[in-house]
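Visitor: Kindly generate the corresponding structure for this input.
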Amino acid sequence: MRLTKYEHSCVLVEDGPARVLIDPGSFSQGFDQLTGLTAVLITHQHPDHLDVDRLRPLLERNDGAELYTDAGTAAILAEAGVAATAVRPGDTVERGTRITAHGGHHAVIHPDVPVVPNVGFHIGGRFFHPGDSFTIPDLDVDVLGLPTGAPWLKASEAVDYVRAVTPHVAVPIHEAVLANPTMHYNLFDRLAPEETRVTVLSPGESIEL
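Guide: Have a look, this model is predicted:
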């Protein structure tokens, strides 16, 4: 398996014949010219995870790719003329690799802010992308996309999350809201479980797993 990070929460997962892109949003760069995608996954409707204007040409360039997201986001996309398949927690799809959906709800930002649907995706039996949630899937997670900074989390919660999941590798994601995420990365490296290796990917950088 190979992971490439395109800033913030956008990650390309290559697993055998599968090329799965997750959360091509407004804070992410470098994904627009990708080809050969087998699936595009959107965890939820917020613009930093879903840039509709850039999604359309991406799908046109990858006409064999299927688009999967939560039911609420699928409805929003349908209104924009973009067809997507809605998945719910427990659903499984095969797109050259196995993709399972988990969770169901975005983390609480504030009691006065409505909670939107959010699905985390487990891909190829190894990599889990939680979207904007602290979902702990009921399976082993080898590689975790670890949310780093957001209005809905603080650093101690991210540390508690990586401890609860205890992956072999934690790849920080969702960092674009931070002016200097290095402080958080250092905290993760110091406080993560002994069996977890924190691996920071620069924009466009890949890791073989």
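Visitor: all contacts plus neighbour counts: C-alpha atoms, from now on.
Guide: Will do.
Visitor: Just give the number of residues close to the closest residue to residue 197 other than its chain neighbours.
Guide: In space, not counting the residues next to it along the chain, residue 197 is nearest to residue 169; the distance is 4.7 Å by C-alpha to C-alpha, 6 or more residues apart in numbering. By the criterion of other C-alpha atoms under 10 Å, residue 169 has 20 neighbours.
Visitor: Hmm, residue 169 is touching residue 193, no?
Guide: No - using C-alpha atoms under 8 Å, residue 169 makes no contact with residue 193, being 10.3 Å away.
Visitor: following the host helix or strand of residue 93, which helix or strand shows up next?
Guide: Assigned by DSSP states H and E, residue 93 belongs to strand 92-94. Proceeding N to C from strand 92-94, the next assigned helix or strand is strand 98-105, under DSSP H and E.
Visitor: Which strands or helices does that next one pack on?
Guide: strand 92-94, strand 117-123 (3 or more C-alpha pairs under 8 Å, 6 or more residues apart in numbering; DSSP states H and E).
Visitor: give me that answer again for 10 Å
Guide: If contacts are counted by 3 or more C-alpha pairs under 10 Å, 6 or more residues apart in numbering; DSSP states H and E, strand 98-105 sits against strand 92-94, strand 117-123, strand 127-129.
Visitor: Now show me the structure for the sequence below, then we'll compare the two:
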Amino acid sequence: MKLTKFTHACVRIDKDGKVLLIDPGTFSEDAVFEAADAVLVTHEHPDHLDVERIKGLDVPVYTNAGVASQLGELGDRVQVVEGGQAFDAAGFAIRAYGKDHAVILPELGVPCQNIGFLVDDAVYHPGDSFTQPDRQVHTNLVPVSGPWFALPAAVEYARAVNAQQTLGIHDALLSPIGQGMMQRFLDGQADRPYHLAQPGDSIEIN
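Guide: Got it, this is the predicted structure:
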């Protein structure tokens, strides 16, 4: 299985000739939308959900009710899922976790629904949250910037998940200096590396 990072929070996972997209948003490159067998969307914010380009894909979309309300014209192609559910998407085994986006400011409350996705018990994408999966994972995608982001919470989350490797996502707001700083804080021991990946970079998931 191969994971390819694209700009910000979007990743592509390839396995056995099938392609799974997670959070193809408005920052995502056009190439992201050229091939897909299924799409997972964690929440409704545009940096994770490009409504118009997703509508152009003739594939199933798995997401929460908030996102589904924006994709209503796709009909049965949109499947609403909730935290705690397990399902199949184009041959990938998916588990959904959580229900809330991280709080940006206390007075604003929870901005919207958010679900994290665990793919084949191997790759975990939390969306805009630090919701933890309930099992060991191989590759943990760690948000490293954003209006809701806090470094201590990110480090605590990465330590708690304790994946074999971590990869920084949600990083479009960071300069190269900021990216390097996040790597220094989140890099683990030699056998549990942090990958500072650029758009288009791929890593193998064993």
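Visitor: Superposed, how do the two chains score by TM?
Guide: Aligned and superposed, the two chains score 0.90 in TM-score terms (TM-score structural alignment, normalised by the length of the second structure); 199 aligned residues with a C-alpha RMSD of 1.6 Å.
Visitor: ok, now how distant is the most centrally placed residue in the second structure from residue 5 of the second structure?
Guide: Among the residues of the second structure, the one closest to the centroid is residue 125, at 3.6 Å (C-alpha atoms, centre = their mean). Distance of residue 125 of the second structure to residue 5 of the second structure, computed by C-alpha to C-alpha, to the nearest Å: 12 Å.
Visitor: next one: residue 72 of the second structure
Guide: 28 Å.
Visitor: Which one of the two is surrounded by more residues?
Guide: residue 5 (22 against 12).
Visitor: got a list of what the more buried one touches?
Guide: For residue 5 of the second structure, the contact set (C-alpha atoms under 10 Å, 6 or more residues apart in numbering) comprises 11-13, 28, 32, 167-169, 197-203.
Visitor: hang on, residue 15 of the first structure packs against residue 94?
Guide: No - with contacts counted by C-alpha atoms under 10 Å, residue 15 of the first structure stays clear of residue 94, the gap being 12.0 Å.
Visitor: intersection of neighbour lists for residue 169 and residue 193 of the first structure?
Guide: Taking C-alpha under 10 Å, 6+ apart as the criterion, residue 169 of the first structure and residue 193 both touch residue 162.
Visitor: Helices of the second structure, start to end?
Guide: 51-55, 65-68, 151-161, 176-186 (DSSP state H).
Visitor: Stretch 163-171 of the first structure corresponds to what range in the second structure?
Guide: Aligned using TM-score structural alignment, stretch 163-171 of the first structure spans residues 159-167 in the second structure.
Visitor: From what I see, residue 59 of the second structure and residue 37 are in contact.
Guide: Yes - using C-alpha under 10 Å, residue 59 of the second structure makes contact with residue 37 at a distance of 5.8 Å.
Visitor: Tell me the spacing between whatever residue is furthest in space from the centre of the first structure and residue 104 of the first structure.
Guide: The C-alpha centroid of the first structure is most remote from residue 112, which lies 25.1 Å away (C-alpha atoms, centre = their mean). Distance, residue 112 of the first structure to residue 104 of the first structure, using C-alpha to C-alpha: 19 Å.
Visitor: so stretch 141-153 of the first structure corresponds to what in the second structure?
Guide: Counting by TM-score structural alignment, stretch 141-153 of the first structure sits on residues 137-149 of the second structure.
Visitor: Next, please give the residue ranges for the strands of the first structure.
Guide: 2-5, 11-15, 18-22, 39-42, 66-69, 85-86, 92-94, 98-105, 117-123, 127-129, 143-147, 169-173, 197-198, 206-208 (DSSP state E).
Visitor: export those to a markdown table and tack on distance to residue 50 of the first structure?
Guide: As requested, those are exported to a markdown table (distance: least, C-alpha to C-alpha, whole Å):
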| stretch | distance to residue 50 of the first structure |
| --- | --- |
| strand 2-5 | 15 |
| strand 11-15 | 13 |
| strand 18-22 | 9 |
| strand 39-42 | 7 |
| strand 66-69 | 10 |
| strand 85-86 | 15 |
| strand 92-94 | 20 |
| strand 98-105 | 16 |
| strand 117-123 | 12 |
| strand 127-129 | 15 |
| strand 143-147 | 16 |
| strand 169-173 | 15 |
| strand 197-198 | 26 |
| strand 206-208 | 22 |
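Visitor: closest one to residue 135 of the first structure among these?
Guide: strand 98-105 (5.4 Å; C-alpha to C-alpha).
Visitor: what is the orientation angle of that closest one with strand 11-15?
Guide: Angle between the axes of strand 98-105 of the first structure and strand 11-15 is 150 degrees (criterion: axes from the mean of the first three to the mean of the last three C-alpha atoms, to 10 degrees).
Visitor: Good, we can wrap up now.
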